[in-house]
Structures are given as C-alpha cells and as structure tokens.
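> here is my input; please provide its structure:
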Amino acid sequence: MELLSILLQATGSGLDVFGAALGVGIAVLAAGWGIGKIGTSAMEGIARQPEAAGDIRMNMIISAALIEGVALFAVVVCGFILIK
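Sure thing, here's the model as predicted:
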C-alpha cells in the first residue's frame, strides 16, 4: 500500500514517462527473447523428431501469438501512461 502511494505521487514529476518508456522497452525485449527461445526450441525438437513437426509447429505458433499478445497489451498500457 505504501509503494502505491509513492508511485501515485511520482506521476507529476516526469518519472511516469521514464517508467512507461522503460516498461515498453522491457516488454519488447522480453517478447523478442521469448519468441526467439520458442523458435530455437521448436527447431531443435523438429530436428530430433521430424515426424512430430506439425504438432511442434502448431504449438510454436500458438505460444508465439500468446507472447506477442501479452507484449502488445504491455505496450498499450504503457502508451496510455505516456498519453496522460
């Protein structure tokens, strides 16, 4: 509760813009790293079991879409902070 009141007081001092920009950067970097990790693991799995390529590819696409959706949500929320 104390942290929330401190954060609410800091919104007028320019820290909100810094926090939003930092949040966007972290969200984009984490999403890129996560999708890259999924792609790497999927390619390794397909190399080990070529007969399961269709299932692995489908799971890879679904996981990448979920990560991208979460990253887009984070960018939109941080964008709302920037708009004020």
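
> rest of the way, CA atoms for contacts and neighbours
Will do.

> those helices in the protein, which residues are they?
Here the chain has its helices, by DSSP state H, at 2-9, 15-48, 53-83.

> would CSV of these with mean neighbour count be doable?
Listed next are the helices of the chain as CSV, based on neighbours: other C-alpha atoms under 10 Å:
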stretch, mean neighbour count
helix 2-9, 10
helix 15-48, 16
helix 53-83, 15
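
> against V75, how distant is the residue located most distally from the centre of the chain?
Farthest-out residue of the chain from its mean C-alpha position, per C-alpha atoms, centre = their mean: E51, at 31.0 Å. Using C-alpha to C-alpha, to the nearest Å, E51 is found at 38 Å from V75.

> I have a second one here; can you model it like the first so I can compare?
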Amino acid sequence: MEGNIAFLGYGLSAIGPGIGIGLIFAAYINGVARQPEARGMLQTIAFTGFALAEALALFGLVFAFVFQ
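Model prediction:
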C-alpha cells in the first residue's frame, strides 16, 4: 500500500514542475517578443529555470523509490 502512495505522490509532484516549465517558457517567449536583443540573456535564464524545475520532478521520482 505504501508503494502506491509513493507513486501517487510522484505523480502529484510532477504536476508542479510541468506547470512551472510552461510558465518559464511562456515568459521567455513574451520577453523575446518584446525585446529581441535580450534573447541571449533570457535564454540562459529560461534554461536555468527549466533545469531547476525539472530537478524537482526528478527528486520526486527518487523519493517515490526511496520511501516505498
């Protein structure tokens, strides 16, 4: 029973980073559309935010296996 709860927790923890990644790239596209010359700086920030948000989903996956 605990294993099922752990995987349910992973599923729920993957929703947040998924939404966050969408918001990060929406802000990136909006920023580049408004100020194209800032593309390089915004791209670095967007990819860093993507990596951090994706790390949260990976931590959730690891914890689902560790705490079953």
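
> structure 2: which residue goes with I62 of structure 1?
Per TM-score structural alignment, the equivalent position to I62 of structure 1 in structure 2 is T48.

> any idea how far its match lies from L56 of structure 2?
For T48 of structure 2, the distance to L56 of structure 2 - C-alpha to C-alpha - is 13 Å.

> and if you look at L23 of structure 2?
15 Å.

> next one: I19 of structure 2 from L12 of structure 2, what distance?
Taken as C-alpha to C-alpha, the span from I19 of structure 2 to L12 of structure 2 is 12 Å.

> could you do G3 of structure 2 as well?
When G3 of structure 2 is compared with L12 of structure 2 (using C-alpha to C-alpha), they lie 14 Å apart.

> how much space separates the equivalent of V76 of structure 1 over in structure 2 from L56 of structure 2?
Aligning on TM-score structural alignment places V76 of structure 1 opposite V62 in structure 2. For V62 of structure 2, the distance to L56 of structure 2 equals 10 Å [C-alpha to C-alpha].

> can you check F50 of structure 2 too?
Distance of F50 of structure 2 to L56 of structure 2, computed by C-alpha to C-alpha: 10 Å.

> cool, I15 of structure 2 as well?
Computed as C-alpha to C-alpha, the I15 of structure 2 to L56 of structure 2 distance reads 10 Å.

> got it, and L8 of structure 2?
Taking C-alpha to C-alpha, one finds L8 of structure 2 at 15 Å from L56 of structure 2.
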